[in-house]
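**Q** next comes the sequence, and after it the predicted model I'd like to discuss.
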Amino acid sequence: MSKVVLLALTVAASSLLGCTIEDATEPDPSAGPSEPADRTFSASDGVTLHYVEYPGPGSPVMLLHGFLGSAQGNWIAPGISAAIAARHRVVLLDQRGHGESDKPEDASAYGERMLTDVIELLDHLDIPRAHLGGYSMGGAMTLGLMRLSPERFITATVGAMGLEETEESFRTAAEAMDPQGTDPDEEKILEMAGAGEPPDPLVVEAIVKGHGTWWPPAVELRAIAFPVLSIIGEFDEPYSTTSRLRRELPNLKTVIVPGRTHLTTIIDPMLRDGIASFVDAHDEP
């Protein structure tokens, strides 16, 4: 992962730690999702992981937050999980090193081990198949899980993330299409970020080192048969980021959120509604 992308992930996720976004549109209260429950389970290496579960009526949806984020900041505060839980069972994992989960300081505790945590949580909950979605680092993990265990997923949503283009000509053409701009909501988010408690630098270093051991994943995109949604901000290099996905995934839908950046797409109702409608459209009976 490039230093530029890593910096973007750090800033974006830090801005969402424990946030309450005033601009996020509240989900329809008439939908009436069940109240979420805080739970924990022990991964096979002994690390205790926290997750939030909405016991909704439909097929399960597993959502993965961004780097240094949390289930609360990434999915609950912007109203995303509640909107989806109106029709689905929703599981939000605080990944190791994040939120209320254990935070080992050894890089060997991270890396692909974080992908394995997701599969182990699905097994713990007796979920054979689920809709999978992630934002930023969570989007990177979604791509990694598409390689690791594609048979476990009904659909995948890759938010604010992609894979580096392997063909120079395609990369050059896509980069030329990327719009340039800023979002005034970034300043508001950065102000909230400055008010939060800083993360443990030893944990941050361990996560970053571990991430580099498996990213980018050697995923054969053309072999992924299930539907995939790519959703990304207009000012988050949307064409160069998703060029390879658009070229190689056989069942891809791409949504570009107008006027949004890597930091601000997460608070836009278009992301919330896009994930919810995509999951509904491709649900299993």
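**A** It's in.
**Q** alpha carbons only for contacts and neighbour counts from here, please
**A** OK.
**Q** from E100, how far out is M137?
**A** 17 Å (Cα to Cα, to the nearest Å).
**Q** okay, these two: which has more neighbours?
**A** Each of M137 and E100 had its neighbours counted (other Cα atoms under 10 Å), and the higher figure belongs to M137 (25 against 19).
**Q** now do the strands in this structure.
**A** For the chain, the strands defined by DSSP state E cover 37-42, 48-54, 61-64, 90-94, 130-135, 153-159, 228-233, 252-257.
**Q** closest to E120 out of those?
**A** Of all the strands of the chain, it is strand 37-42 that lies closest to E120, at 9.2 Å by Cα to Cα.
**Q** buried sites along the closest one?
**A** Using 16 or more other Cα atoms under 10 Å as the test for burial, strand 37-42 gives F41, S42.
**Q** likewise for stretch 239-249?
**A** Y239, S240, T241, T242, S243, R244, L245, R246, L249.
**Q** again with stretch 55-66
**A** P55, G56, G58, S59, P60, V61, M62, L63, L64, H65, G66.
**Q** now swap in stretch 115-124 and tell me
**A** L115, T116, D117, V118, I119, E120, L121, L122.
**Q** next one: the nearest residue in space to L263 that is not next to it in sequence from P150, what distance?
**A** The shortest distance from L263 to any non-neighbouring residue, by Cα to Cα, 6 or more residues apart in numbering, is to A12 (4.6 Å). Distance of A12 to P150, computed by Cα to Cα: 28 Å.
**Q** out of those two, which sits in the busier spot?
**A** Counted by other Cα under 10 Å, A12 and P150 do not tie: A12 has more neighbours, with 27 against 18.
**Q** that one against T261, yeah?
**A** No. Counting by Cα atoms under 8 Å, A12 sits too far from T261 to count as a contact (9.5 Å).
**Q** now for those two: what residues contact both?
**A** The contact sets of A12 and T261 do not overlap (Cα atoms under 8 Å, 6 or more residues apart in numbering).
**Q** what about the closest residue to A8 other than its chain neighbours, how many neighbours?
**A** Nearest non-adjacent residue to A8, counting by Cα to Cα, 6+ apart: H262, 7.0 Å away. Per other Cα under 10 Å, the neighbour tally for H262 reads 26.
**Q** and the comparison structure, right after this:
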Amino acid sequence: MANLSGVFRRGAQELGYGDLAGERRPVVFTHGAGMDHRMFDVQARALHERGHRVVVWDQRGHGESGLAPGIRFTAALALDDLTALLDHLGLDRPILIGHSLGGNLAQALVRRSPERAGGLVVVDSTWNAGPLSAVERLLLKCAAPSLALIPAARLPGLMARASAVTPEGIAESEATFARMPKRVFLDVWRATVSLVDPEPGYRTPVPLGLIRGEDDRTGNIASAMPRWARAEGVSEHVVPGAGHVVTLDAPELATEAIVDIVDGWTAEPTA
């Protein structure tokens, strides 16, 4: 699915997507900040081979979707884009799989409209509704201003080395980050942070799966996701030898984790 064959419009914005037909439950992959749909190539192919209808897409300002003139990336627009994509394709309660920002968006959609999703798989993303310490709040507040101080030419490499731990993961991440102008990346980062909105006692109203790279050191994911798993009473899939972009650092192990979760929800009944 390296090239997206579908396009739909939201006003002046064009959004690219790929849609592979299948008889089993639809699955929608949403990539992380600064990345694009290709980060899920291996996992999308695996689920399609297992009979699922599989949808991938590029958020506005990412990959093949571009950014409409005069429009800045915001969390509200991205969330509405995801909802509009489900409507455009007529998807009935698909399983939402999101990485990083994509995981934050998928959480927000389920929180706003739980009837729209049949399951939620969050990959290397923090817990939107989870509690935050004073230190975590301060780090979130300072993240974008700190990134703004980094020269544009150095930002893709620094972000890649913070996100991936394998040579292959770092190289692919840096090449993808380099396609996005710094001003757009900062808006995307601000949007990601804005989706973190603690709500004591909130519990995910649809089946939940959690996956993270063992060596993910971005934000508070390494501490927040275990807390989230305990609060929701679900297992956390920790992938060894992988950082934040687990699907690039350890594609086969990440695929196994995703397939294990999805199969557990959609297994065909035995005769």
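**A** The structure has been received and is ready for your questions. As the structure is a prediction and not an experimental result, all values here were calculated from the model.
**Q** TM between them?
**A** The TM-score (TM-score structural alignment, normalised by the length of the second structure) is 0.74; 233 aligned residues with a Cα RMSD of 3.0 Å.
**Q** so what corresponds to W189 of the second structure in the first structure?
**A** Using TM-score structural alignment, the equivalent of W189 of the second structure in the first structure is V208.
**Q** ditto for L155 of the second structure
**A** So, by TM-score structural alignment, L155 of the second structure is left unmatched.
**Q** likewise R53 of the second structure?
**A** R53 of the second structure maps onto R89 in the first structure, by TM-score structural alignment.
**Q** and that match, what does it touch?
**A** E53, Y54, P55, G56, P57, G58, S59, P60, V61.
**Q** please repeat the previous calculation with a cut-off of 6 Å.
**A** Counting by Cα atoms under 6 Å, 6 or more residues apart in numbering, R89 of the first structure makes contact with Y54, P55, G56, P57, G58, P60.
**Q** show me what the second one aligns to in the second structure.
**A** In this case it means P55 of the first structure. Correspondence of P55 of the first structure to the second structure, assessed by TM-score structural alignment: A21.
**Q** format the buried residues of stretch 55-66 of the first structure as a markdown table; extra columns: distance to A218 of the first structure.
**A** Below are those laid out as a markdown table (distance: Cα to Cα, whole Å):
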| residue | distance to A218 of the first structure |
| --- | --- |
| P55 | 34 |
| G56 | 34 |
| G58 | 32 |
| S59 | 28 |
| P60 | 26 |
| V61 | 24 |
| M62 | 22 |
| L63 | 22 |
| L64 | 20 |
| H65 | 22 |
| G66 | 21 |
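**Q** which residue packs closest to the corresponding residue of the second structure for A225 of the first structure, ignoring adjacent ones?
**A** Alignment note: A225 of the first structure maps to P205 in the second structure; criterion TM-score structural alignment. Closest residue in space to P205 of the second structure, ignoring its immediate chain neighbours: P114 at 6.5 Å, by Cα to Cα, 6+ apart.
**Q** ok, now T126 of the second structure?
**A** That would be I221: by Cα to Cα, 6+ apart, it lies 4.9 Å from T126 of the second structure.
**Q** equivalent analysis for N3 of the second structure, please.
**A** Leaving out its chain neighbours, the residue that sits closest to N3 of the second structure by Cα to Cα, 6+ apart is G18, at 7.8 Å.
**Q** now do G6 of the second structure
**A** Y17 (5.0 Å).
**Q** same thing with V206 of the second structure?
**A** Nearest one to V206 of the second structure, counting by Cα to Cα, 6+ apart, is G119 at 5.3 Å.
**Q** for A171 of the second structure, same thing?
**A** Nearest residue to A171 of the second structure, sequence neighbours excluded (Cα to Cα, 6+ apart): A160, at 7.5 Å.
**Q** element containing that neighbour?
**A** Using DSSP states H and E, A160 of the second structure sits within helix 155-163.
**Q** chain center to that helix: distance?
**A** The chain centre lies 17 Å from the centre of helix 155-163 of the second structure; the measure is Cα atoms, centre = their mean, to the nearest Å.
**Q** which helices and strands does it pack with?
**A** Applying 3 or more Cα pairs under 6 Å, 6 or more residues apart in numbering; DSSP states H and E, one finds that helix 155-163 of the second structure contacts helix 167-177.
**Q** next, the buried residues of the helix it packs on.
**A** Of the residues in helix 167-177 of the second structure, G169, I170, E172, S173, E174, T176, F177 count as buried by neighbour count, 16+ other Cα under 10 Å.
**Q** so stretch 138-158 of the first structure matches what in the second structure?
**A** Going by TM-score structural alignment: stretch 138-158 of the first structure matches residues 102-122.
**Q** span of that stretch from start to end?
**A** The straight-line separation of the ends of stretch 102-122 of the second structure (Cα to Cα) is 8 Å.
**Q** again with stretch 133-142 of the first structure
**A** 6 Å.
**Q** ok, stretch 123-135 of the first structure next?
**A** One end of stretch 123-135 of the first structure sits 22 Å from the other (Cα to Cα).
**Q** still on that earlier bit, nearest to F170 of the first structure among the buried residues of stretch 239-249 of the first structure?
**A** Nearest to F170 of the first structure among these is S243, at 7.2 Å by Cα to Cα.
**Q** corresponding residue for E186 of the first structure in the second structure?
**A** Looks like E186 of the first structure aligns to T166 there (TM-score structural alignment).
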